[in-house]
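Asker: sequence and predicted model, in that order:
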Amino acid sequence: MSTSERPAPSDRSLSGLLLLLATIAGISVANIYYNQPLLDGFRKSYPHSAAWVGAVPAATQLGYAGGMLLLAPLGDRFDRRALILWQTAGLCIALFCAAFAPALSVLVAASLAIGVLGTIAQQAVPFAAEIAPPSERGHAVGIVMSGLLLGILLARTAAGFVGEYFGWRAVFGASIVVLLALSVVIVMRLPHSKPTSTLSYGQLLASMWHLTVELRGLREAAITGGAMFAGFSAFWSTLALLLAGPPFHLGPEAAGLFGIVGAAGALAAPLAGKSADRRGPRAVVTLSIGLTAVSFIVFALSASSLIGLVIGVIVLDVGVQAAQISNQSRIYALKPEARSRVNTIYMVAYFIGGAIGSAVAAAVWPRFGWVGVSIAGVLFSGIAAWNHLRTGRTAVAAPQ
């Protein structure tokens, strides 16, 4: 439940509040992905450190995992609105440092901070689960996740466009302006949330271990989601490098345009949420893992085909995002009074998987090229399938 001197969510249009939360999620999480189509620009700006540009997206995702571990649980203890505003202020400072980074090492450090502070979306998504009726929880989470996923995907398009015509530093500067405008809307429209826990910060962190041990369904969802996101990140963190070389010779704008193609996954998110509400999440996750594995087979055969890459992106994003919605719909019902902490456990594993995927891709790319990255994606899909299927019907299902 939420309370505030402003109108409570029950007095507002639920759809309007969900749209606002989706916007917050999308704009904030976009900062984690702006750097991916800019890798070639980083390489040109820091020629003496060119071999290490892959550390930028890896550091950002690792920072995101750390931020979720350290900051996201606070949503159970404090007003989420205040947390969102404080994190937005810190994120603006980190983006300023990235925009004026004199060396790659400074950019990597700033990217780590951007990841830590960019976890604002992890307050918005549990808030959607909190205000929605139980029978519509999957759909509500799907709407907000659509905003989050559009932010992830269209971030690459926006960054590619701005980077192509104004340089990569302008991307971070533009983000500061957008975040400041968003802060005004948050102050005007977003209600306060009512804390559901009185635990101290240390107790909140410690309780996550107990939740992990207690909730087998949460462990399964976290490992499966992390493995799938590892493959997803391996693809997106190297796509700009593939397109920059022969036979394409395309700049960051082209790499960013693939985000529009991938938006199909975000548009499918509410449908995935409804399907999870009706049929249960496990069947949706099983199908999603299969789609993800198929996408990497398509990628392996499309190192010189834009059409093949487009098809692969659509299949990959639909698969990964449908699994994400289904997993989150289930875990939010496991422990309603600890949604922020349950979400933290899941998303920390998710983005650790993303960091591993980016790091693996950065190591594989120089030696084995695009085919090597595609094989890594298939292997990550295999890990997700093994973890998901080995639990079978013995996994703890969330109450609906």
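Answerer: In hand now; what should we look at? Fair warning: this is a prediction, and the values are worked out from it, not measured in the lab. Numbering: from 1, shown residues only.

Asker: going forward, measure contacts and count neighbours with C-alpha atoms only.
Answerer: OK.

Asker: now stretch 78-92, how far from the chain's geometric center?
Answerer: Chain-centre distance of stretch 78-92: 18 Å, with CA atoms, centre = their mean, to the nearest Å.

Asker: which outside residues touch it?
Answerer: 74-75, 113-114, 117-118, 120, 123, 176, 179, 183, 186, 190-195 (CA atoms under 8 Å, 6 or more residues apart in numbering).

Asker: what residues sit buried inside that stretch?
Answerer: 78-85, 87-88, 91-92 (16 or more other CA atoms under 10 Å).

Asker: put this next to the first one:
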Amino acid sequence: MGITELTRSGQGVRRRLLLLLAVVAGFMVSNLYYGQPLLDRIGTDLGIPVAGVGSVVASAQAGYLLGLVLLVPLGDVVDRRALIALQVGATAVGASVVSFASSQAALLMGFVLLGVASSVVQTIVAYTAASSTPAERGRSIGTVTAGVVSGIILARTVAGGMTELWGWRSVYVLAAAAGAVLAVAVFRALPSDRQVRGEVRYWRTVGSVVVLTRSNPVFRTRALITMLLFGSFGVLWSGMSLVLSGPAWNLPPSLIGFFGLAGLVGILAASKAGAAADRGWGERVTGLSLALLLGSWFALSLGDWSLLWLIAGIIMLDAAVQAVHVSSQTLIVAGAEESASSIIGSYMVFYSVGSAAGAATVAPVYDVWGWTGASALGAFFALGALAIWGTDRLRRPKKPAGARLARTAQHAGAE
């Protein structure tokens, strides 16, 4: 039974399978974040300057972007069960290369492979969206997104703790073992998806990011919102350590990592936003959440003299980001299930660009204007996202997005 038939039959995704997908997504996204607190240890072990190690670990993000463009669209062409299992299994290979690396070149190769394979996170989201019934799609995406949020937040804490006990290589031994075990688990658990997709051509699905952005205003609006949304997100998570380790607080890395736990509230926000989107409230949730995102930067701006305000701002920001993220994915996939991989992969390209922009700009801004300037930068990204949403709402009446996205994505994938 193919995904379309499964969805139309009303079966959707069983709860146990959904939880497995959330766990797999959490482990896979962790591969991109394990290395962030380990740069100094990796550089010391391999004799690489910190700046050099930073670029090597960043290569995992570059590999992830490459996977979004080249691998995730394969989900519209091949059996998604096989694709997910192979990508998860490939993370075990990449993590093994990293764990045994004895040179910068080997480390680079391992991180690139790990990043490319870890793009399976979005293949999983696309599978979840395509195989869920319309009434449960938002809630299902919210559950998987909760797993992703957990992986992002806990990865740094786990990596730091394991490194203190057994060294940095132990982190990637764990990642390799998890990839091997979970690859078998998902292949055994997921139903086969052998439906015929004769009209879909791979290289055209790869180019769907250009076609969707140029031709579909619904996708374009959501993609731009996402780019600015995760620009704001990147400013916080890349800049928070600057203020906490700086003169204002002078906290050690072990304590800084615990501040990320405040972001776990985003798990609840993701679930609730998905349920609201199922009821047709996706646009309303987006507007309110973007307003909350903007307000969170007022609380965060006080973080150089009050840790309570900083924690409150983290909670507000992460809840807002996850609510908008889940709402956007639910809206752009509705009615376009067979093109879900192309749509989600294209959408996540903007996520990657936004995250990179936030991370790249916060350090120089902080260096010149301090945490106040960094907070203004985060608020600028948030205000831009809110302005795009508001302009779009005023410019045209809202109609169901799914049919338009389906036609656009199918046109991109057809000969």
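Answerer: Cool, the structure landed. This is a predicted model, so every value here is computed, not measured.

Asker: by how much does the one helix or strand T91 of the second structure maps to deviate from the first structure on average?
Answerer: Assigned by DSSP states H and E, T91 of the second structure belongs to helix 80-99. Superposing on the first structure and averaging over aligned pairs (mean CA distance after the TM-score superposition for the first structure), helix 80-99 of the second structure comes out at 2.3 Å.

Asker: average offset between the following helix or strand past that helix and the first structure?
Answerer: Next along the chain after helix 80-99 of the second structure, taking DSSP H and E as the criterion, comes helix 104-118. On superposition with the first structure, the mean distance recorded for helix 104-118 of the second structure (mean CA distance after the TM-score superposition for the first structure) is 3.8 Å.

Asker: give me the angle between helix 104-118 of the second structure and helix 80-99.
Answerer: Orientation note: helix 104-118 of the second structure sits at an angle of 160 degrees relative to helix 80-99 (axes from the mean of the first three to the mean of the last three CA atoms, to 10 degrees).

Asker: now render the buried residues of stretch 78-92 of the first structure as a markdown table, adding distance to I297 of the first structure.
Answerer: Shown next, in a markdown table, are the buried residues of stretch 78-92 of the first structure (distance: CA to CA, whole Å):
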| residue | distance to I297 of the first structure |
| --- | --- |
| F78 | 45 |
| D79 | 45 |
| R80 | 42 |
| R81 | 43 |
| A82 | 45 |
| L83 | 42 |
| I84 | 40 |
| L85 | 43 |
| Q87 | 39 |
| T88 | 39 |
| L91 | 37 |
| C92 | 39 |
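
Asker: can you tell me which of these lies closest to A206 of the first structure?
Answerer: Of all the buried residues of stretch 78-92 of the first structure, A206 of the first structure sits closest to F78, with 16.9 Å by CA to CA.

Asker: spell out the secondary structure type for the residue mapped onto that closest one from the second structure.
Answerer: In the second structure, the residue paired with F78 of the first structure is V78, using TM-score structural alignment. Three-state call for V78 of the second structure (DSSP: H, G, I helix; E, B strand; the rest coil): coil.

Asker: rewinding a little: so which of the contacts of stretch 78-92 of the first structure are in helices?
Answerer: Among the contacts of stretch 78-92 of the first structure, the members found in helices (DSSP state H) are 113-114, 117, 123, 176, 179, 183, 186.

Asker: how about those, which pair is most distant?
Answerer: By the measure CA to CA, A113 and I186 form the most distant pair in these, at 22.2 Å.

Asker: and those two? Which one has more around it.
Answerer: Between A113 of the first structure and I186, A113 has the larger neighbour count (other CA atoms under 10 Å), namely 25 against 18.

Asker: gap between that one and S237 of the first structure?
Answerer: For A113 of the first structure, the distance to S237 of the first structure equals 19 Å [CA to CA, to the nearest Å].

Asker: repeat that for A72 of the first structure.
Answerer: Taking CA to CA, one finds A72 of the first structure at 25 Å from S237 of the first structure.

Asker: what does A121 of the first structure give?
Answerer: From A121 of the first structure to S237 of the first structure the distance is 21 Å (CA to CA).

Asker: again with M1 of the first structure
Answerer: 39 Å.

Asker: so which of those two has more stuff around it?
Answerer: With neighbours defined as other CA under 10 Å, M1 of the first structure and S237 compare such that S237 has more, 26 against 14.

Asker: how far away is that one from I32 of the first structure?
Answerer: For S237 of the first structure, the distance to I32 of the first structure - CA to CA - is 12 Å.

Asker: which of the ones in helices among the contacts of stretch 78-92 of the first structure lies closest to W370 of the first structure?
Answerer: Of these, the one sitting nearest to W370 of the first structure (CA to CA) turns out to be I114, at 28.1 Å.

Asker: next, count neighbours for the counterpart of C97 of the first structure in the second structure.
Answerer: With TM-score structural alignment as the criterion, the equivalent of C97 of the first structure in the second structure is V97. Neighbourhood size, V97 of the second structure [other CA under 10 Å]: 22.

Asker: tell me who's in contact with the closest residue to V97 of the second structure other than its chain neighbours.
Answerer: Among residues not flanking V97 of the second structure along the chain, G110 sits closest, at 4.9 Å (CA to CA, 6 or more residues apart in numbering). The neighbours of G110 of the second structure, taking CA under 8 Å, 6+ apart as the test, are 94-98, 101.

Asker: out of the residues you listed, give me the one that has the most neighbours.
Answerer: Among the contacts of G110 of the second structure, the one with the most neighbours (other CA under 10 Å) is A95, at 28 neighbours.
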